[in-house]
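Engineer: Got a sequence here, can you model it:
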Amino acid sequence: MSDKKTKILVVEDEPSLIFTLRDTLESEGYEVFVSEEGTGALEMAKEHEPDLMILDIMLPGKSGYEIAEEVRASKMTFPIIMLTAKDQEVDKVKGLNVGADDYLTKPFGVKELLARIQARLRRKGTYSSSNEVDILKLGPINVDLMESVVERPDGEEIELTSREVELIRYLLKSANEPVSRDELLEKVWRYEYSTNTRTVDVHISKLRAKIEVTPEDPRYLITLHGVGYMLKTG
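Structural biologist: As a prediction, the model looks like this:
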């Protein structure tokens, strides 16, 4: 059995919270790296290749939103849990739209944080159950859900984010049947509010550009107006 520790990158500038997070996570067996400002976070992520990032929104240098966008633009797909002191829906939606997988509003309990971390790591690493598809064929396009990569007809390979893989997995459970935006928000984003479904539309649009030969005329990831979306596999 491998004794390699799961690595977590904490991007936070509040000293007392850094101490608490490091102490808590290390006591749970995680290897912890800390960036106390935004400008060096991306380089630390590239250097240490974490399994998960805990990312504050309000940081010196760069905001958490900017960092999340840079991480995703750099093709890094590890889960991001965003921390915010703002208990406003618009901030949470913005975080989800730029690439975060989950969020916690300060102050939060240690048990809740650990539960969120464990849930995200579990979803990241257990996509290969015996009754799940690992290679999805959509016409001439192969979607490798184990390796999180799309193989296009011209040989180009495009990486999928952990959120995109989870989104495909969930749509596959209801293949050829409609799935509402509210259901996707609840089940894939674990988002308790349904007043803004734009975040789903944005992610669907980005995913469609990767898995469709002609995204403007999709054959597989279909919009059902007034209903939601459907993944056609037959």
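Engineer: only C-alpha atoms for contact and neighbour calcs from this point on.
Structural biologist: Noted.
Engineer: my read is Ile54 is in a helix, agree?
Structural biologist: No: going by DSSP: H, G, I helix; E, B strand; the rest coil, the assignment for Ile54 is strand, not a helix.
Engineer: so it makes contact with Leu9?
Structural biologist: Yes: look at Ile54 against Leu9 with Cα atoms under 8 Å: they come within range, at 6.2 Å.
Engineer: Can you check which residues contact both of those two?
Structural biologist: Residues touching both Ile54 and Leu9 by Cα atoms under 8 Å, 6 or more residues apart in numbering: none at all.
Engineer: Look up how far Met82 lies from the residue lying closest to Val93 once chain neighbours are set aside.
Structural biologist: Leaving aside its sequence neighbours, Val93 sits nearest to Thr199 (Cα to Cα, 6 or more residues apart in numbering; 6.6 Å). Between Thr199 and Met82 the distance is 16 Å, computed by Cα to Cα, to the nearest Å.
Engineer: And this one, please, so the two structures can be compared:
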Amino acid sequence: MRNKVLLIEDDRGLAMPLKVFFEDYGLQVFWAENGQKALEMFKEVCPDILLLDIILPDYNGFDILDEVRECNVDVPVILMTGTEYSVPNQIRAYKAGTLNFMAKPIIPQAMLALVQHVLKIPQNIRKYDIDGKELVLHGQILVIDKKEYKLREKDSQLLRFLLDRKGQIVTREVLLKQVWVDDAFENNKHLDSAMHRLKRVLNDAPSIKIKTIYATGYMLG
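Structural biologist: From the prediction side, this is the model:
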């Protein structure tokens, strides 16, 4: 059962009531009040989801997110902020692979509903309904309307990342860091090859396209 939440929040007055509320619903909540402790706890407890404040005493939340993504591209992250809720920060958050960016004050019931929804999704299975087409991604197997396709490991990670961000432009740099964990120039050819293979597979579902955004990146829509 996936139920481990790492709550990274320096405001004890917010963190403790949220922790107690979540625990009343069967979640196991680990609380870190600063960035250093958060990174240590992340490696120690391997949480199933992160709730991450942007403004911390010693770290910026985006810096913590970058460090987390260096070793784990899949763990779901929800960002929270009271003063940094701006369009540029929202864009930055989604480019970094967060699932949501919530403005404080946090509504505990709404946050709980979101966390429970995310944790109910099997870790290695994703289901999507796009324009009436059902896609199921299970590990390296993609199923489109009951037809199976075997994908390479990196291709499946790349497709999952784009599907989770349907309608959002994702830069090449972000994809390289998230999937190859390295945006070195030589990895660009691997990204190009993976995109070519995925576009070929998706030919069987014309309503689902990976669009190339000139000089920027890609968008699945």
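Engineer: quick revisit: Thr199 and Met82 of the first structure: which has the busier surroundings?
Structural biologist: Just comparing Thr199 of the first structure and Met82: by other Cα atoms under 10 Å the higher neighbour count belongs to Met82, 24 against 17.
Engineer: which residue lines up with that one in the second structure?
Structural biologist: Mapped onto the second structure by TM-score structural alignment, Met82 of the first structure lines up with Leu79.
Engineer: Just confirm its match contacts Leu52, I think it does.
Structural biologist: Yes: between Leu79 of the second structure and Leu52 there is a contact at 4.8 Å, judged by Cα under 8 Å.
Engineer: who touches both of these two?
Structural biologist: Common contact partners of Leu79 of the second structure and Leu52 (Cα under 8 Å, 6+ apart): Gly61.
Engineer: In a helix, Val200 of the first structure, correct?
Structural biologist: Yes: with three-state DSSP as the criterion, Val200 of the first structure is part of a helix.
Engineer: Identify the residue spatially nearest to it, adjacent ones excluded.
Structural biologist: Val200 of the first structure sits nearest to Arg181 (Cα to Cα, 6+ apart), 6.5 Å away.
Engineer: That neighbour and Thr214 of the first structure, how far apart?
Structural biologist: From Arg181 of the first structure over to Thr214 of the first structure (counting by Cα to Cα), the distance is 23 Å.
Engineer: out of the two, which sits in the more crowded spot?
Structural biologist: Taking other Cα under 10 Å, Arg181 of the first structure and Thr214 do not tie; Arg181 has more neighbours (20 against 11).
Engineer: residues in contact with that one?
Structural biologist: Taking Cα under 8 Å, 6+ apart, one finds Thr197, Val200, Val227, Gly228, Tyr229 in contact with Arg181 of the first structure.
Engineer: burial of the third one, as a residue count?
Structural biologist: The one in question is Val227 of the first structure. For Val227 of the first structure, using other Cα under 10 Å, the count is 12.
Engineer: What of the last one?
Structural biologist: Counted with other Cα under 10 Å, residues neighbouring Tyr229 of the first structure total 22.
Engineer: mind checking which helix or strand it is in?
Structural biologist: Per DSSP states H and E, Tyr229 of the first structure falls inside strand 228-231.
Engineer: Give me the aligned partner of Ile8 of the first structure over in the second structure.
Structural biologist: Match for Ile8 of the first structure (TM-score structural alignment): Val5.
Engineer: Many thanks, I have nothing further to ask.
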